[in-house]
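# Sequence first, predicted coordinates after that:
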Amino acid sequence: MSLTYATPAPPVAGPAADRLPWRALSVLALLGFLLISTETMPAGLLPQISAGMGTSEGIAGQYVSAYALGTILVTVPAIALTRGFRRKPLLLLGIVGFVLANALTAVAPDVVLALAARFVAGGFSGMLWGLLAGYAVRITPPALTGRALSLVVAGAPVGIAFGTPLGTWLGTTFDWRWSFGGLAVLTVVVLVLAALLVPDAAGQRAATGLPLARVVRIPGVAAVLAVIFAWMLGNSTTYTYVAPYLRDAGSGVSVELLLLVFGVASIGGLALTAALVDRHPQALVLACTAVFAAAGVVLAVGHRSPVAVYAAVVLWGVTFGGASPQLQRPLSAVSGDDADVANAFLPVAFNLAIFAAGVLGAVLLGAAGGLVVPLAMTVFGVLALLVVVASRRSVYPGAR
């Protein structure tokens, strides 16, 4: 199998040479906020979804897995098939499909239809994520593309910090269907804003074909992808099933507040990563995976103490918040001229882990209850740490 990557078309005509298109970029960031909020929303609503649909919390956890599976299967083919399309019509089409999938999730009468709707939502999400970065570059003056990308990707951590807790509060206060219905309404607002404020841009011109297997065989690439998968698997298993964990823990900590603390800590971790990743890339990953694993132990052992739970969640959020840029940096470095292709594997690795986490968490929950779920952080955090240590010469060739 090969992936044909493309030469970017020139930015859309007209942007001022010294000015960011703030309004358009803010709309794209808001879309990213809604995409990540939609993906993680079920994590805080498993008891409500399972009760409302008459099923187990393990099956309700598949709301996350179905979404991730849709992203896994659609992202790369969608990017390859639509690279030549003009950006704005494709963006609007993706948003419309995303709205309809969320609306169907909100009104689905049975779990099978709801899971199918989540799969479709994940597919449109994968297509939209594949658009955002390139779209931001095309509508921004070349000298300001770094700032533009920083603004657009900020929607994801803000969604984790505030979107998921807000949706959890809405679903627990009223009904879980309100959360998905509210997301659909907000996405309609973004659709209107995108139609009004985001300029069009040309697609891409196909250039060369590159075998995917060759990219994976580049020294260091497979190791980085393995770290991403292990780290994300430990994170998502706990995050997806945090509500059953808190119920069994008996600490009195609310799901909404815990998710808010985690999200804010993740933003702090992203800032910490930005400050240190260029100077101490290997040490930062080693420290973060080690502390991440330790946080899982604290959650499991200190589950009755609110202080211990919140302290562990802060460590969890800070150490995981910068995981993506921490690993994207060495992946881009070791893949060299093939960096664009190598980075196409990132969302696939992330969402493959999210899919596996939904299944693994359901198994753990059914076999041993919610208290054992955080130990997935420890097991897979240690595994990620060991992979970094074992592959440090290929992943960080300058650190000998």
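Arrived safely, thanks for sending.

# Please count neighbours and contacts with C-alpha atoms only from this point.
Noted.

# From the centroid of the protein, which residue is nearest?
Closest to where the C-alpha atoms of the chain average out (CA atoms, centre = their mean) is Ile36, at 6.0 Å.

# Residues contacting the helix or strand containing that residue, please?
When elements are assigned from DSSP states H and E, Ile36 belongs to helix 22-40. Helix 22-40 is contacted from outside by 64, 67-68, 122, 125, 129, 132, 136, 148, 151-160, 163-164, 167, 180, 183, 186-187, 190, 193-194, 197-199, 240, using CA atoms under 8 Å, 6 or more residues apart in numbering.

# try stretch 267-278
Stretch 267-278 is contacted by residues 157-158, 161, 284, 317-322, 325-326 when judged by CA under 8 Å, 6+ apart.

# before we move on, the earlier item: any quick ChimeraX command for the buried ones out of the contacts of helix 22-40?
For the buried members of the contacts of helix 22-40, the matching ChimeraX selection, counting by 16 or more other CA atoms under 10 Å, is:
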select :64,67,68,122,125,129,132,136,148,151,152,153,154,155,156,157,158,159,160,163,164,167,180,183,187,190,193,194,197,198,199,240
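
# second one coming, line it up with the first:
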Amino acid sequence: MPFPLYVLALAVFAMGTSEFMLAGLLPDIASGLGVGVGVAGALTSAYAIGMVVGAPLMAALARRWPARSSLLGCVLVFAAAHALGAVTESFTVLCATRVVAAFANAGFLAVALATATTLVPADRKGRALAVLLSGTTVATIAGVPGGSALGALLGWRATFWAVAVLCLPAALGILILIGVPARLPIGHPQTVSEHPGSGHSGSGHPVIGRPVTGHPPLRAELAQLKRPRLLLVMLLGALVNAATFASLTFLAPVVTGTAGLDALWVPVALVLFGAGSFVGVTVAGRLADRRPGLVVAVGGPLLLAGWPALALLADRPVALLTLVCVQATLSFALGGTLITRVLYEAADAPAMSGSYATAALNLGATAGPLLAATTLHSRAAELGPLWASTLLVAAALLIALPARAVLAGRS
């Protein structure tokens, strides 16, 4: 894989740490700002809403901007939003900083996804996506549990400061190592590399991607959203991600309440979730290009069975921690495969395809926690989000069943 992909993954690591870290910080934030845990859960939805709105908007604005400038600006705004969030005493202001950070994250990810597909041959989009998303999965393994532990020791504000500082080396890496000529925006025809995917032009000057033979107007790229196949895979990706975030956002109360474990076990659960997500993304990277139908056919039913099993066995710590890892593996394998299909189905929208994938992911991340929060006051209590995840995956599979040919990549 071209080295610039790993530079982009470093920035995704910083942003992924922020996106997932609230799973371990919600009780402390709620207590510190004087709101309920369910209300504090709206921070996750606020972030996701910013991602949904920001992805297409930022991608459209960045069509004519140099890629390096777009990526660098997004990272710096992201860092500033976290610095402000770390010092505010207002829950409303904190929500606002999450929306701003989400816009920056959405802009970065939309440009990075579109860029990643130009760095590799056309039949390796899944592998490029796996490298890029590895930043998120490493964040769930190291960044998020580390942030949760830091929050337990020094308070949630320290975690926000840590994310802001973490953005700085990512910004420096983009500035120095992403070799994009300043005059070339995403999607502009470039000099063909002697070695496709190598990241260098024949003249020896680094470029961020392979040439794009055409640069469709914005209206033509937006028109791709009328295609039923594209809308289908976006919907399925959103449903699977909604199930993932519904349970992940409220995982801490399950660990400390139903399982009866100490608060320091929350980072352990998040590490296991992160390890599973890394395995899942790796599987998706290997199979999403050639065997997407197999991933959906095998992973979908297993994921559906896993959420109710987790709810029923949550009072047994060993079973709980094991199933958290397994469900993360299945969720990210299935979700990563579906998002790869979005990139394939939106191949005629080279500048906007990344925003479509980002929007699908975060529509799910918005709806999932909102739906899960409504179950916290039901008879299921803190296990309600796990049952909500079950319903979301069941809906996805019912929709996917008659669309097997689309998911397999066939005409």
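Yep, it's here. Predicted, not measured: the structure shown is a model, and the values here were computed from it.

# of the contacts of stretch 267-278 of structure 1, closest to Thr75 of structure 1?
Proximity of the contacts of stretch 267-278 of structure 1 to Thr75 of structure 1 was ranked by CA to CA; the top entry is Pro325 with 19.6 Å.

# what number of residues lie near that closest one?
The tally of other residues near Pro325 of structure 1 (other CA atoms under 10 Å) stands at 14.

# Structure 2: which residue goes with that one?
Residue pairing (TM-score structural alignment): Pro325 of structure 1 is matched to Gly336 of structure 2.

# For that match, give me its contacts.
Counting by CA under 8 Å, 6+ apart, Gly336 of structure 2 has contacts 130, 280-281, 284-285, 288.

# now with 7 Å?
281, 284 (CA atoms under 7 Å, 6 or more residues apart in numbering).

# Any buried residues in the helix or strand Leu371 of structure 2 falls within, and which?
Assigning secondary structure by DSSP H and E places Leu371 of structure 2 in helix 353-375. For helix 353-375 of structure 2, burial by neighbour count (16+ other CA under 10 Å) applies to 353-373, 375.

# so how far does it sit from its counterpart in structure 1?
Mean deviation of helix 353-375 of structure 2 relative to structure 1 after superposition (mean CA distance after the TM-score superposition for structure 1): 1.9 Å.

# elements contacting that helix?
Here helix 353-375 of structure 2 touches helix 42-61, helix 91-118, helix 228-249, helix 317-345, helix 384-400, going by 3 or more CA pairs under 7 Å, 6 or more residues apart in numbering; DSSP states H and E.

# To Gly24 of structure 2, which of the ones you listed lies closest?
When these are compared by CA to CA, helix 228-249 sits nearest Gly24 of structure 2, at 8.2 Å.

# Figure out how far the helix or strand following the closest one is from the centre of its chain.
For helix 228-249 of structure 2, the following helix or strand on the C-terminal side (DSSP H and E) is helix 251-253. On the basis of CA atoms, centre = their mean, to the nearest Å, helix 251-253 of structure 2 sits 20 Å off its chain's mean C-alpha point.

# what's the answer for stretch 280-290 of structure 2, then?
Relative to its parent chain, stretch 280-290 of structure 2 has a centroid offset of 16 Å by CA atoms, centre = their mean.

# List the buried residues of that stretch.
280-289.
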